[in-house]
Structure formats: C-alpha cells, structure tokens
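Trainee: please find the sequence and the predicted model below.
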Amino acid sequence: MSDAALDAIDWPPAWPRVLDPEFGPPTPGDYRASPEDFRVDEVLDFVPEGEGEHLWLFIEKRDQTTAMAARELARLCGASPREVGYAGMKDRVAVTRQWLSVQLPGREAPEGLAEALGERGIRVLDQGRHPRKLKRGVHRANRFRLRITGAAVGDPALEVRWARLVEQGVANVFGPQRFGPGGRNLLRARALLARGWRKRDDRDGMLLSAARSFLFNEGLAERIRDGSWHRLLPGEVAILDGTASQFTVELPDAELEARAARLDLHPSGVLWGVGDSVAVGEARAREARLPERYPGLCGGLERAGVRLARRALRLRLAEPELATGEDELWLSFTLPRGAFATGVLRELIAHPTL
C-alpha cells in the first residue's frame, strides 16, 4: 500500500477491533447525543503553589474546544495567546474540566473575570497562582463518564465485551478526531510533508501528529490482526503500565509473559521520527514495514526532525464502572494522557464515527 492509497481510504478507516474475533462485531449504539453525555475530568498530580506570575484556573467548559477557551481567557486578560497554557486538548462536544494558566506578571486578574468567562460557557471552579506556565502533557490522566443509548444497551453482549476489556485491556488506538473530518488532517499532513514541513504552516504540530498517529494505528492494526497486540514479541520494547519506563525484551520468558497478562507491562509501537529504534529481532522487522508502505509520510517526518518515540499498544482501564438505567448505560473509566475514550467505545458499540 503506497502513500497514494490514502486517497482511497474511507474515514474512519476500518482498523480492526480486538474483540471481534471472539464476539463478532458489536451492536449499533449511540453516544454523545448531547455534551452532557460525554464528561471528562483532567487529573493532575499537583496543584498551584499559591504564588507566582501565572494565574491557574480550573474550568468546566461545555461544547467548545480547549483552544477556544484559551483564546477567550487570553482576550479577557489582555494577554497573548502564547501566554496561556493547558495540559491537554479536550473534546468539544462534551462537558470537560481542566486547568488553564495565563501569565499576569505584576498584575491581578481583571475584575469580574470568572463572571465574564461564565457568560461564555466557561465556569471557573478553582484558581490559584503558580510560578510557571502550565505545560502540555503534564497531566497524569483523564477520567471519563460516558452515556450510551440505542440498541446496544439491550444487548447482553455489551456487558460481556466490557468485562473482557477490563480483564485484558484495550488497544491504544488514536481516535478518529485526531485525523479530522474525512481524514482531512492526514491528507493535509501528506501534502505538507511532501513539500517540506515548516512550523509556520503547522504551528501546533497538529499535522505532524496526524501523520505519526496514522502510522502508529497501522502498526497496531497489524498486531491486532495476528493476535499479538497484547503479547510480547521477541525484540519487543515493553512499557511499564502507568509510566514512561521501557526496556527491550530480547526473548520473552514466563515471568514477563505473566506480567503482561496481569497488565503490569505492555508491548509498544513506534511513533515515527528521526532516531534508532531500540526494538530488535522480529519486533524491529515489523516496524521496518512502515517506511516500505508509507515512504512519503515516514520520510517527511524524518526530514521535519521529529524524534522517534514509543507508545504502548495496550491500555489498562483504571477504576472501571458500568451502570445501567432505563434505555441507557453509563461507563466510567480513567485513561492515561494521550489515550482516547473513543478507542474504548469502538469495541463496545457500532457507530459511523468510530
């Protein structure tokens, strides 16, 4: 499959689900009929220190992106958008809670800031001063609470599928929102990488991220198809659950296989870029197929200077809960930063956007 074949892909692509070989495809269902059906709480391991030139605000927003809320905060504070920080991008069609920061050196926040934000659908729940700007990726996790409706709610197989995900984990797929409607972000990334990536054309790195995410999903899809997405291959780079610690497994032994079965550690895939992979043997040979299939994307990322990184192929569902009601079902779970709740939903219900 060449890079040109991207034009023929229907979006979202038919990447395989891990549960289908055992249970068949899921029953159709609905989610996110309203923002209140999709709730996300950002989890930080620290709080503002109480002093410093940055004002941190813990906000609740409804039906707007993090970037929209950040721009509004900058405008009301008379600050540059570059002086506003946040740890992660949260969904638009949702009710989400997260921290934002704005740099206010030597001055107080504008009078009535919380009220002005409230008029724009951004509720301030807490605030405090801190010496530093809030940086991307410093949050530990996100807590999700999702409402499912439709035919899937009455299908007993949904709860069986959920129990299996809790037991064996879920594939750490990048969700379709990463690629934009109809895969637009990926197609724009391909065009930009072909002519040479420049920061001024992709200031937030969104297009670079779309290309890397697609390549990761392609590698993960191959592992799902052959059933090795949750097992350690010879030469695998294992990632310890809940951490960034990783090590190369030249040959899995019984102890490592048992730890993988307990979800203590996970196999990993490559986020393409410049640098030498620490995978060896069979695992490295699999990674080498990506530039063979997508030379334009892989070569463009290397020329852009993106550093090679790794991402776990599997996730543990932390604090899982399932509650049933009349014609509805609520799921609650915590995922590490960078993980997509839609990756969980696609294993449980059939929906055109998943």
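Mentor: Okay, I see it.
Trainee: C-alpha from now on. contacts and neighbour counts both.
Mentor: Noted.
Trainee: do a quick rundown of the helices in the stretch 101-250 of the chain.
Mentor: 113-119, 156-168, 184-195, 206-225 (DSSP state H, counting those that start in this stretch).
Trainee: what residues does the third one touch?
Mentor: Taking contacts as Cα atoms under 8 Å, 6 or more residues apart in numbering, the residues outside helix 184-195 that touch it are 6-7, 178-180, 201, 206-208, 210-211, 214, 296-297, 300-301, 304.
Trainee: give me that answer again for 7 Å
Mentor: F179, L207, L208, A210, A211, G296, L297, G300, L301 (Cα atoms under 7 Å, 6 or more residues apart in numbering).
Trainee: in that helix, which residues are buried?
Mentor: Residues of helix 184-195 classed as buried by neighbour count (16 or more other Cα atoms under 10 Å): N185, L186, L187, R188, A189, R190, A191, L192, L193.
Trainee: also compute the angle for it relative to helix 206-225, please.
Mentor: 110 degrees (axes from the mean of the first three to the mean of the last three Cα atoms, to 10 degrees).
Trainee: tell me the contacts of W162?
Mentor: W162 is in contact with L348, counting by Cα under 7 Å, 6+ apart.
Trainee: distance of it relative to R310?
Mentor: 27 Å (Cα to Cα, to the nearest Å).
Trainee: check R82 too.
Mentor: R82 is 28 Å from R310, by Cα to Cα.
Trainee: those two: who's more crowded?
Mentor: Each of R82 and R310 has its neighbours counted (other Cα atoms under 10 Å); R310 has more, 19 against 11.
Trainee: which SS class is the more buried one?
Mentor: Secondary structure, DSSP: H, G, I helix; E, B strand; the rest coil: R310 is strand.
Trainee: which residue sits closest to it, ignoring its sequence neighbours?
Mentor: V270 (4.7 Å; Cα to Cα, 6 or more residues apart in numbering).
Trainee: and the one you found, what element?
Mentor: Element membership for V270, per DSSP states H and E: strand 265-271.
Trainee: list the contacts of that strand.
Mentor: By Cα under 7 Å, 6+ apart, the residues outside strand 265-271 that reach it are 212, 216, 219-220, 230-232, 236-241, 259-260, 308-314.
Trainee: check those for burial and list the buried ones.
Mentor: 212, 216, 219-220, 230-232, 236-241, 260, 308, 310-314.
Trainee: the stretch 251-354 of the chain: strands as residue ranges?
Mentor: Here the stretch 251-354 of the chain has its strands, by DSSP state E, counting those that start in this stretch, at 265-271, 309-312, 314-315, 318-325, 328-336.
Trainee: what's the most buried one of those?
Mentor: strand 265-271 (a mean of 26; mean count of other Cα atoms under 10 Å).
Trainee: okay, one more to line up with it:
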Amino acid sequence: MKLAYLHGIPQAKGSIRNNNADFFVEEVMHFDLDGQGEHLWLWIEKDGQNTQYVAKQLAKIFGIAARLVSTSGMKDRHAITRQWFCLPWPIKKDIPVIQVPGAKVLEQRRHGKKLKIGTHKTNRFKIRVRLSDYVEDELETRLQKIKALGVANYFGEQRFGKYGDNVEQACKMFSGEINVRDRKLKGLYLSAARSELFNQILNHRIEHNLFKPINGDAFVLNGSHSYFVESQIQPQTLDRFAQGDILLSGAMFGDGEPIVQGEAADIENNVLSQYPQLTDGLIAENLKQDRRALQLPIEQLSWTFEQQDTDAYLSLNFLLPAGCFATSVLREIVQYEDESKKNANTTEQR
C-alpha cells in the first residue's frame, strides 16, 4: 500500500544512492568519552558494508565473541557511514591491527562505560539526489515548506526487512505457522508489526484531513519522549502545535488501555480493527502501549542545486532523531528510484 504524502505527491523525479558517497550518515553523540576504562570505542567509517558485518570482523580480529561487540544502532549498507563500535579490551593489552574490507578506524578511545543500543540521539545526513525531471522554483518552494513544517514520520522500508516481508513473517509467527527461536529475529518481526500499524494510523490521518489536533489526542513534546493527553483541545494547545512546541502522536500498539481518548481513540481503533492478527499477536507478546510522533521536524535542513557535466543534483544536509528515517524525508521532496537496489556497490557480497 502506498502511503499518503503530507505535502502532496512531489513533482520532481530523480534517483538516490547512485554511489555510496551520495548517502552519508554520521552518528552524533551528546557526550564526550572520558578516555579511560576497560571499554575500547572505535569510531569507524564504513563504505558499502553493514553494521553487523563490521562487528563480526572486529570480533574475529580481537578474538572475542561477536555478542561482545556493541553499537548504538544499525547503519545503512549502501552508504558511507560513521558510527561507534565498542568492545571490552584490557588497558594493558596491545590493540591489534584492525583491517576490515570496506571499513577504516578513524579514532579509538577508552571509556568507562559500554556502548548500548540507542545511546546516540541524533544522526547527521548528507545526501545527494540526481534530478531527472524538476522545476527548480517549484522544488525550492516545496523545500521551504518542508523546512518549516517537517514531514510525516513514517517508518521507512528498512524497518520491514531486506525483502519487505517482515510483517508477513510476523503474521506467520503469530499464527504458529513458523516458530521463531532467535530472539533478535523475533524482535525484528515484532517491531515490523508495530511499525506497520503506526504507519497505517498516520496514513489514515493524512488521507482524511485529520493531521491536526483533535479532542483526545496525545501530544509529544518536541525533542522528548514525554507526552500528555488533552480531552478537549484548548486554544493554547493549538498555539503550541502551530509553533512546533508539541507534536501529534500515533500508537505504538501493545497491551493495555489506549492512551488517547474520545475522537482520537475512535480514529485509532478504527484503523487497528482492520489488523486483528497483528494487534492480537502483539498483545499476546505482552508489548506495552507507547506513543511516537506523527510529525518529523527536520533540524538544520539546508540544500543546494548543483550541476555536474550534464547531470543536475540536489544536495541535502540535515539532522534527524535516532530511529527516524531519511527516506521519509526524501519521499516528500522527490519521487525517487533507489539505485542501490539495482547496483550492489560494495566491496564484498554476502
């Protein structure tokens, strides 16, 4: 199912990931490493490799179990990315030579704590889009609107697996057709199921002109995971929404009473009722209700139009909260083809 656009279908057309350098992602940490301790942190730039592959290679080099190599999150394979890897390593023990195909260590530091999933709060993106059909004035106007209002905070296609079938696999798991013993794989299927429900709620609100505060909504504070529910929308709430201080939210479905009330609850229940296999399965797995912003404000968004030989490019720079998807931003700017699906521009095939 195609998902609705917050700003209407873009008129511009183009392609992304024409090579790995066109899609750059970098973690942004909110603290400095203390320079001491038993945990070795490695700041690694990888080109055409996925995070798990690099982690496994580090484990082999250091002679430790792969589970001991930690990261804050997964990064794109078809891109150039920079992220921290962490592993336990005694201070007095020599650090081996690190050589991993498609990856290089830019910095190594000691720290007193292990790197855990979700430690970083922000990702920095530098993306180059090759434009094939566009009107610069129209695209400039659209970009200004997106800079002011943000985009729909859909979960991107990466959330649904390499072949886009994680929701289907989740349904098979819920029905007992398949038995998933691997905890990590099971977590991916559960995550995909919740993400699908969230995307459908967001899609419904845009399609039915409900992307605005309504009675019973739960509002997320911008830049925070905190939220509050307002049974009757007040004028000051509308002002805060217009200023971007608070954001609309949608259900990350799970067991328990709905967080939203009244009209907002009716809207979400109407959507969720269409997916009983997913909702029943998530309840059976004892996942709890939570909220996620329906809106995605884009920090420090800037852009330039460039010409290279006969090709036109749009270069974008922006910051996104961890857990949000650059493709959700790109889809509102340009109708794009992902060239990485045609060309495996990697140093190793797996």
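Mentor: Nice, I can see it. Remember, it's a predicted structure, so these values are computed and weren't measured experimentally.
Trainee: okay, the strand holding V270 of the first structure sits on what stretch of the second structure?
Mentor: Under TM-score structural alignment, strand 265-271 of the first structure corresponds to residues 246-252 of the second structure.
Trainee: related to what we said a few turns ago, if I look at the residue nearest to R310 of the first structure, how far off is N172 of the first structure?
Mentor: From V270 of the first structure over to N172 of the first structure (counting by Cα to Cα), the distance is 12 Å.
Trainee: overlap in contacts of those two?
Mentor: Counting by Cα under 7 Å, 6+ apart, nothing touches both V270 of the first structure and N172.
Trainee: what does stretch 93-104 of the first structure correspond to over in the second structure?
Mentor: The aligned range for stretch 93-104 of the first structure is 78-89, by TM-score structural alignment.
Trainee: what comes into contact with that stretch?
Mentor: Residues outside stretch 78-89 of the second structure that contact it (Cα under 7 Å, 6+ apart): 20-21, 23-27, 38-48, 68-71, 75, 114-115, 340.
Trainee: which members of these occur in strands, if any?
Mentor: 23-27, 39-47, 70-71 (DSSP state E).
Trainee: need the max-distance pair from the residues you listed.
Mentor: Greatest spatial distance in these: F23 and H39, 30.0 Å, computed using Cα to Cα.
Trainee: if I pick the residue mapped onto L315 of the first structure from the second structure, what's in contact with it?
Mentor: When the second structure is aligned by TM-score structural alignment, L315 of the first structure is paired with L296. Applying Cα under 7 Å, 6+ apart to L296 of the second structure gives the contacts G150, V151, A152, N153.
Trainee: if we go to the first structure, which of these are intact?
Mentor: Among these, the contacts conserved in the first structure (both residues aligned by TM-score structural alignment, their matches' Cα atoms under 7 Å) are G150, V151, A152, N153.
Trainee: strands - which of these land there?
Mentor: Short answer: these in strands (DSSP E) are V151, A152.
Trainee: tell me the one among the kept ones among the contacts of L296 of the second structure nearest to L301 of the second structure.
Mentor: Looking across these and measuring by Cα to Cα, the closest to L301 of the second structure is G150, at 9.8 Å.
Trainee: ok, and the closest non-adjacent residue to that closest one?
Mentor: G150 of the second structure sits nearest to P297 (Cα to Cα, 6+ apart), 4.2 Å away.
Trainee: ok, the one you found to D137 of the second structure distance?
Mentor: Distance from P297 of the second structure to D137 of the second structure, by Cα to Cα: 23 Å.
Trainee: next: G150 of the second structure.
Mentor: From G150 of the second structure across to D137 of the second structure, the span is 19 Å (Cα to Cα).
Trainee: between these two, who's got more neighbours?
Mentor: More crowded of G150 of the second structure and D137, by other Cα under 10 Å: G150, with 21 against 9.
Trainee: counterpart of the more buried one in the first structure?
Mentor: Looks like G150 of the second structure aligns to G169 there (TM-score structural alignment).
Trainee: same question, Q52 of the second structure
Mentor: Match for Q52 of the second structure (TM-score structural alignment): A67.
Trainee: does that match belong to a helix or a strand, and which?
Mentor: helix 66-77.
Trainee: that helix vs the second structure - mean distance after superposition?
Mentor: Superposed on the second structure, helix 66-77 of the first structure shows a mean distance of 1.3 Å to its aligned residues (mean Cα distance after the TM-score superposition for the first structure).
Trainee: roughly how far is that helix from the heart of the chain?
Mentor: 23 Å (Cα atoms, centre = their mean, to the nearest Å).
Trainee: buried set for it?
Mentor: For helix 66-77 of the first structure, by 16+ other Cα under 10 Å, it's T66, A67, A69, A70, R71, E72, L73, A74, C77.
Trainee: same check on stretch 345-354 of the first structure?
Mentor: Buried residues in stretch 345-354 of the first structure (16+ other Cα under 10 Å): L345, R346, E347, L348, I349, A350, L354.
Trainee: how close does the fourth one sit to T324 of the first structure?
Mentor: From L348 of the first structure over to T324 of the first structure the distance is 14 Å, taken as Cα to Cα.
Trainee: repeat that for P234 of the first structure.
Mentor: Look at P234 of the first structure and T324 of the first structure: by Cα to Cα, they are 42 Å apart.
Trainee: same thing with V280 of the first structure?
Mentor: Applying Cα to Cα to V280 of the first structure and T324 of the first structure gives a distance of 46 Å.
Trainee: same thing with G121 of the first structure?
Mentor: For G121 of the first structure, the distance to T324 of the first structure equals 30 Å [Cα to Cα].
Trainee: check P176 of the first structure too.
Mentor: 27 Å.
Trainee: same thing with R147 of the first structure?
Mentor: 10 Å.
Trainee: overlap in contacts, those two.
Mentor: Common neighbours of R147 of the first structure and T324 (criterion: Cα under 7 Å, 6+ apart): W330.
Trainee: the strand holding V270 of the first structure vs the second structure - mean distance after superposition?
Mentor: Mean for strand 265-271 of the first structure is 0.6 Å (mean Cα distance after the TM-score superposition for the first structure).
Trainee: contacts only, for the residue lying closest to P90 of the second structure once chain neighbours are set aside.
Mentor: Of all residues not flanking P90 of the second structure in the chain, E38 sits nearest, at 5.4 Å (Cα to Cα, 6+ apart). E38 of the second structure is in contact with P88, W89, P90, I91, R110, H111, G112, counting by Cα under 7 Å, 6+ apart.
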